[in-house]
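Visitor: Prediction below, plus the sequence it came from.
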Amino acid sequence: MTRRRVVIVTYAGCQALDVTGPVEVLDTANRLLGDPESGYQIEFVSPAAPLVRTCSGVVIAAEPLDAGQGPIDTLLVPGGWSLHDTLEDRDLVSWIGRAAGRSRRVTSVCGGSFLLAEAGLLGGRRATTHWAYTEDLARRYPDVTVESDSIFVWDGHYVTSAGVSTGIDMTLALVEEDHGAAFTLELARFLVLFFRRHGGESQVSSILDAQLADSSPIRGAQEWIIDNLDRPVSVSQIAAHANMSARNFARVFRREVGMTPGQYVERMRIAHARKLLETTDLPIRQVARRCGFHAPETFFRRFGRALEITPSEYRHRFQSISGSGLLPEPTPAR
C-alpha cells in the first residue's frame, strides 16, 4: 500500500488549529497504524515559505507551492483571519485550482471553503463554513449550496468543514474512508474525544447550550431538566421549579438560552440518547424511555431529524469498542 500524500496549503494569517487539528489526527493515525507504508505523508506548502506565521503567531515551516507538484491524495486548505486579503492572491487561488485537479480528495476547514469557491471548485456543489460566515459564502458565491448548520459536508470528492475544531471531525471521516470505522473509533478514543461527530450534526453544541444561562433561576431549571429527562415535563412544571410564571419563564428562558424550553428539553434528550447509545448496550427502546421518549416512533423520528441517522446506525458507527484488540500498541512515528 502506498502512503497517502496529504498536501496542506498554508498562508500568512491562516488559523493554526485549522492546520494542526487535522495534522494531529493524521500523525496519531500514523503512530497507531505502525506501518509507514499504510499511513499519511504530510507536506506543507505556502506562498509565504519557508516560515509561515499563523494569525495566532504559531510559525509553520513550509515548502514553496512548486513543491506540491505531482499526484496528491488529499489537498487541505485552512481558513484564517487574513482570508479577505488571501482571496486576492490570484497566484495562490490558481494554484489551488490546478492542485485540485491532481487530488483524489479536496478538503477545507472553516474559511478555506472561500478559497475553494474562489478557485471555481464548488460551483453546483454543497459546502459549509464557519456558522458566522455561511451567509457571506452564499452571497459571494451564489452557485454554491451552503449548508449553514453542518459541521462538515461531503459532496463527491470535495469535503468542506465548519469552524476551527470541526477540521478534526472531518479528518476522522477521511481516515474512516481510508482505514475503516473500527480503526477510526480507536483513533478518536486515543485522541480523548468526548464524541465523534458526523457531518450532519449542528455547529451549535447542545452541550454548550446547557451552559449559556446567566441567571441562577434559569441555570437551576436547566439542571432540573437534565436530572429529569426520563419524565414527561411541561413548561409549567419547569417554571414552577424556577419559581416563575410559565409565561415569564418561557420569555426569560428563550432570551438567555436562545431557544424555547421545549426545544432545550429535546436537545438534552437527544444528547443523553447519544451518550447511552455510545456507552451502553441498552436496547434502543429502553434508551428512548430513559430519555423521555415513551413512544419509540417519536424517538426514531426526532433522533433522525436531529442527526440525519437512525439510532441503530449511530450505535453501529460510534459505540466504543474498548478492549477489541483491533489495534497494535502505539509505536513511535518514523
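Guide: Alright, I've got the coordinates. Please read these numbers as outputs of a predicted model, since none were measured by experiment.

Visitor: C-alpha from now on. contacts and neighbour counts both.
Guide: Noted.

Visitor: show me the contacts for Thr54.
Guide: Thr54 is in contact with Tyr11, Ala12, Gly13, Cys14, Gln15, Ala16, Ile60, Gly80, counting by C-alpha atoms under 8 Å, 6 or more residues apart in numbering.

Visitor: Give me the distance between the fifth one and Val265.
Guide: Using C-alpha to C-alpha, to the nearest Å, Gln15 is found at 35 Å from Val265.

Visitor: Looking only at neighbour counts, state which of the two leads.
Guide: For Gln15 versus Val265, the count of surrounding residues by other C-alpha atoms under 10 Å is larger for Gln15: 27 against 22.

Visitor: Trp154 is in contact with Met170, correct?
Guide: No: with contact defined as C-alpha atoms under 8 Å, Met170 does not count as touching Trp154 (9.1 Å).

Visitor: So which of the two has more stuff around it?
Guide: In this view Met170 and Trp154 are compared by other C-alpha under 10 Å, and Met170 has more residues nearby, 28 against 18.

Visitor: secondary structure class for Trp224?
Guide: The three-state label given to Trp224 by DSSP: H, G, I helix; E, B strand; the rest coil is helix.

Visitor: can you count the residues close to it?
Guide: Around Trp224 there are 14 residues (other C-alpha under 10 Å).

Visitor: In addition, the following structure is provided for comparison:
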Amino acid sequence: MKNYSRDYRRYATQPRGLTDEHTVRRVGLTLFNGFSLPEAALILEAFHCANARVKADGADGIRFDVSLLSVAGGKIASSSSVFVWTDSVDSPVHAGDFHALFVAGGVGVQDALRDNRLIAWLQRIQPHSQRIFPIDGGRLLLQAAGFHPGDSDPLQAALSLIGNDLGVEAARQIAQRLEQRLEDQSLAIVRKDTSIIVSDQIRASARWLEMNAYRPIAMEEVAQVASMSERNFLRRFKLEMGKTPSDYLLLVRLSRCCHLLAETDLPVDKVARRCGISSGGRLSKVLRKHLGVTPIEYRASRRKSTDSK
C-alpha cells in the first residue's frame, strides 16, 4: 500500500496560509452510475478529517465544502450497488469556481463516456476549476473532454491541498489515519506472507492493483507503475509481498467479492464480474480454495453472524 503520509509532501509545494480572503474551499466530486466507491470515499474522508480537525482545534480556519455532483442529480449507484445522493452539475448552487474538482472512475465509465451532457459540462467547468484530478478511469472522461491530466495520485493531491492550508503535520496525521483505514479494509488473506519492509515502488504497485482490480490488467502495466522492467518487477513483488502480482490481484478481487456477498443480494455471477472475476463458477473455485466455502455458504454465514449480534 502506498505510503501517503510521506509521499504527499512532494505535491505540497505552495506555502501554508490563505491565498485570498475566503475561508471556504469548494471541492467537487463528479460521479456517475457505476462509479468506484472505495476510491471516491477516500477523497471524501480526507476532506472530512480536515474539517473535523479544524473544528476540534476551535479555530476559524479553512473549511472544505465538498459537493457530490452528477449530470442529472439525485440518486447515483456505485459499482457495489451503494447509492449516494448528488446535486446536479447545473444547479445554481454550484456556479462559480471550484478550488478542486475530482472525477471518479469505475466500471460505469464506458457508459459515462457516451453521456454528452457530462462531457460538455467538463468542458465548460475547466476554466472555472483551479485544479482537476481524475480518479483512475476518470482520466478517460477528462481526455474525452479535451484535457490532458497529469499523473498525480488523487488522494495525494487531496492531501497536498489540505497540507497547503492546514500545514504539513495536519496532512501527515490525516494520511496516517487513511492508511490505517485502507489496511482495515483488506482481508487477512491478502496481507498473508507480506514482508514487514516493503519498498515504496512495490507498495505503489500493490495499491494500483487494488484500485484497478475490477478490470483486466497486464503485468506490463503494473511494472510501469513501479518504474521497473517486467521481469525485475515480478521478482521484487514476489520477494516483498510473499506472492506474485497475479495472486495478489486475485486475492484483492476475492476480498471485494466477499464484501459484496455479505452486504448485497446481487447474484453470485454478477458479484464475480463486478470485481474482475470472470464468472460465478470461477469465484466459487477461488472461494473454496481460500476459505473452504461456496459463495452461497459464505453469504449465509455472514448473514447469520450479523443476525446474531
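Guide: Alright, I've got the coordinates. The structure presented is a predicted model; accordingly, all values stated were derived computationally and were not measured.

Visitor: Need the TM-score between these chains.
Guide: TM-score of the superposed chains, computed with TM-score structural alignment, normalised by the length of the second structure, equals 0.51; 181 aligned residues with a C-alpha RMSD of 3.6 Å.

Visitor: what's the most distant pair in the contacts of Thr54 of the first structure?
Guide: Using C-alpha to C-alpha, the contacts of Thr54 of the first structure span at most 14.0 Å, a distance reached by Ile60 and Gly80.

Visitor: Looking at those two, which is more packed in?
Guide: Gly80 (24 against 21).

Visitor: Show me what that one lines up with in the second structure.
Guide: Taking TM-score structural alignment, the alignment pairs Gly80 of the first structure with Gly106 from the second structure.

Visitor: which residues touch that match?
Guide: When contacts are taken as C-alpha under 8 Å, 6+ apart, Gly106 of the second structure is in contact with Gly34, Phe35, Ser36, Ser79, Asp136, Gly137, Gly138, Tyr214.

Visitor: How about Gln176 of the second structure?
Guide: Gln176 of the second structure neighbours (C-alpha under 8 Å, 6+ apart): Tyr4, Ser5.

Visitor: before we move on, back to that, helix/strand/coil for the match of Gly80 of the first structure?
Guide: Looking at Gly106 of the second structure with three-state DSSP, the answer is coil.

Visitor: The stretch 51-200 of the first structure: strands as residue ranges?
Guide: All strands of the stretch 51-200 of the first structure, identified by DSSP state E, counting those that start in this stretch, fall at 51-53, 59-61, 72-77, 103-109, 126-127, 145-146, 152-155, 158-161.

Visitor: From these, pick the one with the highest average neighbour count.
Guide: Mean neighbours per residue, mean count of other C-alpha atoms under 10 Å, is largest over the strands of the stretch 51-200 of the first structure for strand 158-161, with a mean of 28.

Visitor: list the helices and strands it packs on?
Guide: Helices and strands touching strand 158-161 of the first structure, by 3 or more C-alpha pairs under 8 Å, 6 or more residues apart in numbering; DSSP states H and E, are strand 103-109, helix 112-118, strand 126-127, strand 152-155, helix 166-179.

Visitor: so who does the most centrally placed residue in the second structure touch?
Guide: Most central in the second structure under C-alpha atoms, centre = their mean is Glu39, positioned 1.3 Å from the mean C-alpha point. Neighbouring residues of Glu39 of the second structure by C-alpha under 8 Å, 6+ apart: Ile135, Met211.

Visitor: Mind telling me what element the equivalent of it over in the first structure is part of?
Guide: Counting by TM-score structural alignment, Glu39 of the second structure lines up with Asp18 in the first structure. Element membership for Asp18 of the first structure (DSSP states H and E) is helix 16-33.

Visitor: what comes up buried for the helix or strand following that helix?
Guide: Proceeding N to C from helix 16-33 of the first structure, the next assigned helix or strand is strand 40-45, under DSSP H and E. Neighbour-count burial for strand 40-45 of the first structure flags Tyr40, Gln41, Glu43, Phe44, Val45 (criterion: 16 or more other C-alpha atoms under 10 Å).

Visitor: circling back: intersection of neighbour lists for Met170 and Trp154 of the first structure?
Guide: Contacts common to Met170 of the first structure and Trp154, judged by C-alpha under 8 Å, 6+ apart, are Thr160, Gly199.

Visitor: What about Thr306 of the second structure, how many residues nearby?
Guide: 10.

Visitor: Please read the previous query as pertaining to Arg317 of the first structure.
Guide: 16.

Visitor: Name the helix or strand for it, please.
Guide: Going by DSSP H and E, Arg317 of the first structure is part of helix 311-318.
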